[in-house]
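**Student:** coords please:
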Amino acid sequence: MTLHFHSMRSLRTSAQLVVSILILSCALLLTAAPAGAQPASVDPFPSPFGVGASHVRNRSVADNATWIPQMSAIGLRVFRSPQAGWGGLEPEEGKWKWDELDRQLEYLAEQKIEFGILLYGSGKWNQLDRPGTLPVNNLPAWSNYVSQVATHVKGKSRHFEIWNEPPNGTGKDQTPADYAKIVVSAYDAAKAAQPDCLVGLSAKSAHVNYLDQVIQAGAKDHFDYIVLHPYEVLNGVANNTGSEAVFMNIVPTVRRMLAVRNPAKENVPIIFTELGSDSSKGADNQAHALVKAYTMGIAQGVACIQWFEGRDGDSGPLGLIDAKGKPRPAYTAMQQLIQYLGQRPTYLGWVLLNDQHYGFVFQGSAGTVLCTWARPGKPQRVEFGREVRIANPLTTNVVEARSYELTIAPVLVLNVPESFVSQAKANRTKPFPWGGDFSDANSVSITFGETTAEKGLHTAAGADVAAAVIAYGGSARAGDVPGGNVFTVDPNFLNYTTVPLEITAVVRRNPANENSGFKLVYESKTGFKTAGGWYTVPDNKKWHTVTWKIDDAQFVNYWGFNFNLESDGNKFNKYLIQSVTVTKRTP
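**Tutor:** Reported below is the predicted structural model:
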């Protein structure tokens, strides 16, 4: 449940997915547009702070009433979507059931909650190969469903999200072109019914490759905002692997793709209609992940984040409150963020405290706010130069101090010293660093030893790879260390743009000389694929160099990493890694 947590969660039944309540959230104007971006010309939702629900928490007003009031009480004002699946609204062809949806619309309005509409599914009368299949077999019926919903909710909602995280929930053999067909059909129908409505193009995780293909297949100009669910990227942050730079690059990656495929839509709002963290890893850890997700989301220009979910339902312990309605630390953290940042925070820029620890400065509701936390490792004391107020978002405690021992637990520094604010503003348009700026580098590498030298290339192991394996008079990492064979290049080195690459790994078998090997699996233009075939590590007598040349890489971190050395279920991962290097080849 780390790298592939959400991809596994997405295998729920389509009935669960359909209500998995994607947000509506918004097509909105970016409160914190990334450097160089122009705000999209659409009305914003009232806040980047939103929430969603699983199926069992969103079937009816009775379900909503078990948790929505607690969300409204802390200032959450945006909800992903009431229950508007095609199958429930048109159970028989031409016969429409609006009663429950109407009750939900009225209830949400009473709670002062804005919402979008998730459009998905198919009526049982519309024969499909299996539930969840995109209804390309009957586009006129799909178009009519969209038209009916858009007409029915006119004046109450104008944001329409098309399908839940495709290619999940689509037919086995359905392609990006099939999704493009239902997007175009929905766009035309919704605009005819509500000319000022906004239509969202969506994809699972941070699957920018899929969006790229969908736009090329016909969806160009038929959307007003982009929807993603980057659970896996947040997992890296929640697991304290030091991968904040990857999370900070989600929006810039989408904009690079749009600049190439659909320039007219380059600056449309980007929203996360689902994003969450499993509290079974620790309730405090979940709250830390929430603070970091909203801090870095707003900083990079995410228009709205719908936390999944409000109250535990059928998708695991992900809620701000548990299944009995008891608030978790994440609930308090959400309330504290809204209190200090306000419903419309303005991002001012980033700083590195002590030249290494993350800090993001905002103009909040009553002054400047610095949200900060330390990189993994030993706590470090940070000096502020004068007395400041420091709020713990998990407890509501506020202390006054001139310095603070920073850890991986985020804190909010209130009324930030001007020197920090000035530095943040100066950094705002600069590349977000990950152990340096590798924007102009020709190669990046990682070399393992008693200390690991990461030069623009990183593993997903984080603290799990802290101990070196010393063998044969040299240093290495064991291939079976969790995450130690999963690699991410610095996004400033290479992201989205396809250039010829050479990837080199220096390996040998372990001291027991066990049979071992792997294949290189990497992000390509069409998703993950294997480079060449299986490589068997010859022996443990010396170090062996294996090299791959790749011409179609398209690194976008949609599962939070770019390539890995895959050993078929870890059966043959009994090898040592000395170093890995990625080099840009001359075309």
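**Student:** Only C-alpha atoms from now on, for both contacts and neighbour counts.
**Tutor:** Will do.
**Student:** give the contact list for the residue lying closest to residue 93 once chain neighbours are set aside.
**Tutor:** For residue 93, ignoring the flanking residues on the chain, the nearest one in space by Cα to Cα, 6 or more residues apart in numbering is residue 125 at 6.5 Å. By Cα atoms under 8 Å, 6 or more residues apart in numbering, the contact set of residue 125 is 91, 92, 93.
**Student:** End to end on stretch 259-275, go ahead and measure it.
**Tutor:** 25 Å (Cα to Cα, to the nearest Å).
**Student:** quick one, longest strand in this structure?
**Tutor:** strand 380-391 (DSSP state E).
**Student:** tell me what that strand is packed against?
**Tutor:** strand 398-406, strand 411-414 (3 or more Cα pairs under 8 Å, 6 or more residues apart in numbering; DSSP states H and E).
**Student:** Please give the structure of this sequence too, so both can be compared:
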Amino acid sequence: MKTKALIFLAFTVCCVSQPANAQSTWKEIGQLKTRDAKDIKSSTWSIGGETLDRDYTDYQSYKTYLGPLGAKRIRLQGGWSKCEKVKGVYDFAWLDAVIPDAAARGVAPWVELSYGNPIYEGGGEAKLMGHIPTSPEGLQAWDNWVRAMVIRYKNQVPQWEIWNEPDGNPKHTGRQIAEFYVRTARIVRSIQPEAKLIALGMASVTKLDFTRDFMEYLKQNNALDLIDILTYHGYSHNPDLSYPHIERLRSVVWSYKPEVVFMQGENGAPSQAKGTTVGAMTDQDWSELTQAKWDLRRMMGDHGRDIATNLFTISDIHYAPGDHMVGINSKGLLKTNPDKTIERPKMSYKAAQHVFSLFDDQIELTKNKPTTNQSTIYTFQYQHKQNKASLITLWSGEARPAETYEPKLTTVTVEGSFSNPVFVDLISGKVYEIPKNKVKVEGKNITFTDVPVPDYPVLMADKSVLLYK
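**Tutor:** This is a model prediction of the structure:
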């Protein structure tokens, strides 16, 4: 058997804008290569392209960053009120400039049908947390727009999400939303029978009664076949604390239909200090470093539990007066100028590239579970489908990501194929050589000692799994 080994890396944080780096005593042997979406056959990763319907971001400014990011799907919002500003007259030019372009870049659009349209009395509200259409005229107009959307884009949009965060409006009930969902889903399926239908875009992962009422209505109306995927958001300062709530949500939904696939429909962290940014989790200070750490923990926490992820979002969002909030939502991977053009990629963009490029459909989750001597360390194990070489992710998750953090020196025991293991920092993408005195082989198990685990995911992988330069 070949000798197995792992590098001992002592991390330091030199400044707030840089991730932890290996000390110079350890040899850096490469840098992870990133891949364009067109060069990745398939993966579960999606990137958020939200709020184009209200002109809070600019697709034409960020589109050149879309393919190189490596996500295989993009979430878009259809924007009824932007499409129909005069009753009965549709203008799809803005979507025609987005949907085919994204697809041509190797990024498949999935489109959310929303929001309301105030040109109709009872047509609902065209904003986040807005009310659904309720009047006969408003509902008929909604039906007509949905029908026009699906007819126009059915060959380019394989998945349709119906509304966004309906539970965020206190006037909505689960049954009311279910009735609205079913009428919409039946229109989609009547035109595009093979379409995947997505509910609910839940703002919260704890409103189980709302979800139960929604699913009960579907059951009573023989409509469970109209839900394929359930999306949820559920922001948490420590992303690792979300999963017990998610499991309870899954239990409720699966009690009605076990085949429903769960997808993280929208999650990401801010990158600015409180008082300078709006949206979820802005009651505390954030930086581009802690954003990158948080995003990595959400992505790898989801992936390790076999949950697809939509990372929120590609570009900072400029919310305008009249919506649910006003100001810059700094969860974008791309920092924007005041006119919504792109200033530069943030650290989180590079981190996401590393994940999207590596964890494609050739990297599969295994049942093996690495063990450590630290109770707050999260670990997941994967293998390459073809050569069966191993890869594990590790991070310390006892608190939300910090600006400075002393990595935990950890002992990791794993059963896997590590003929030539290396250590990878997912923020910087740096690959490090592994000294031989930090590994011990005992039968099928390999024990790595003094592994420095920071508060964001790092990798221990067989070199054959990686592409690096």
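**Student:** Out of the helices and strands packed on strand 380-391 of structure 1, flag the one nearest residue 337 of structure 1.
**Tutor:** Closest approach to residue 337 of structure 1 among these is made by strand 411-414 (8.6 Å; Cα to Cα).
**Student:** Onto which residues of structure 2 does the closest one map?
**Tutor:** On structure 2, the counterpart of strand 411-414 of structure 1 by TM-score structural alignment is residues 458-461.
**Student:** Comparing that stretch with structure 1, how large is the average distance?
**Tutor:** Superposed on structure 1, stretch 458-461 of structure 2 shows a mean distance of 1.0 Å to its aligned residues (mean Cα distance after the TM-score superposition for structure 1).
**Student:** Run through who's touching that stretch.
**Tutor:** So stretch 458-461 of structure 2 is contacted by 6, 390-395, 418, 421-426 (Cα under 8 Å, 6+ apart).
**Student:** Can I get those in TSV including distance to residue 109 of structure 2 and neighbour count?
**Tutor:** As requested, the contacts of stretch 458-461 of structure 2 are exported to TSV (distance: Cα to Cα, whole Å; neighbours: other Cα atoms under 10 Å):
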residue	distance to residue 109 of structure 2	neighbour count
6	41	26
390	32	27
391	30	28
392	30	24
393	29	22
394	31	26
395	31	25
418	37	23
421	37	26
422	35	24
423	34	24
424	31	23
425	30	23
426	26	24
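**Student:** could you dump those to TSV with distance to residue 166 of structure 2?
**Tutor:** Shown next, in TSV, are the contacts of stretch 458-461 of structure 2 (distance: Cα to Cα, whole Å):
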residue	distance to residue 166 of structure 2
6	48
390	41
391	39
392	37
393	34
394	35
395	34
418	47
421	47
422	45
423	43
424	40
425	38
426	35
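**Student:** What is the aligned counterpart of residue 227 of structure 1 in structure 2?
**Tutor:** Per TM-score structural alignment, residue 227 of structure 1 is aligned with residue 231.
**Student:** Residue 85 of structure 1 too?
**Tutor:** Match for residue 85 of structure 1 (TM-score structural alignment): residue 79.
**Student:** sorry, back to before: pick the most buried one from the helices and strands packed on strand 380-391 of structure 1.
**Tutor:** Per-stretch averages of neighbours, counted by mean count of other Cα atoms under 10 Å, single out strand 411-414 among these, with a mean of 24.
**Student:** Tell me if I'm right that residue 180 of structure 1 and residue 215 touch.
**Tutor:** Yes. Counting by Cα atoms under 8 Å, residue 215 is a contact partner of residue 180 of structure 1 at 7.1 Å.
**Student:** Counterpart of the residue nearest to residue 93 of structure 1 over in structure 2?
**Tutor:** Match for residue 125 of structure 1 (TM-score structural alignment): residue 119.
**Student:** Against residue 265 of structure 2, how distant is its match?
**Tutor:** Between residue 119 of structure 2 and residue 265 of structure 2 the distance is 29 Å, computed by Cα to Cα.
**Student:** do you know how far the closest residue to residue 527 of structure 1 other than its chain neighbours is from residue 390 of structure 1?
**Tutor:** Counting by Cα to Cα, 6+ apart, residue 209 is the residue found nearest to residue 527 of structure 1 once chain neighbours are left out, at 6.4 Å. Residue 209 of structure 1 sits at a distance of 41 Å from residue 390 of structure 1 (criterion: Cα to Cα).
**Student:** Ok, residue 65 of structure 1 next?
**Tutor:** 35 Å.
**Student:** what does residue 125 of structure 1 give?
**Tutor:** From residue 125 of structure 1 across to residue 390 of structure 1, the span is 59 Å (Cα to Cα).
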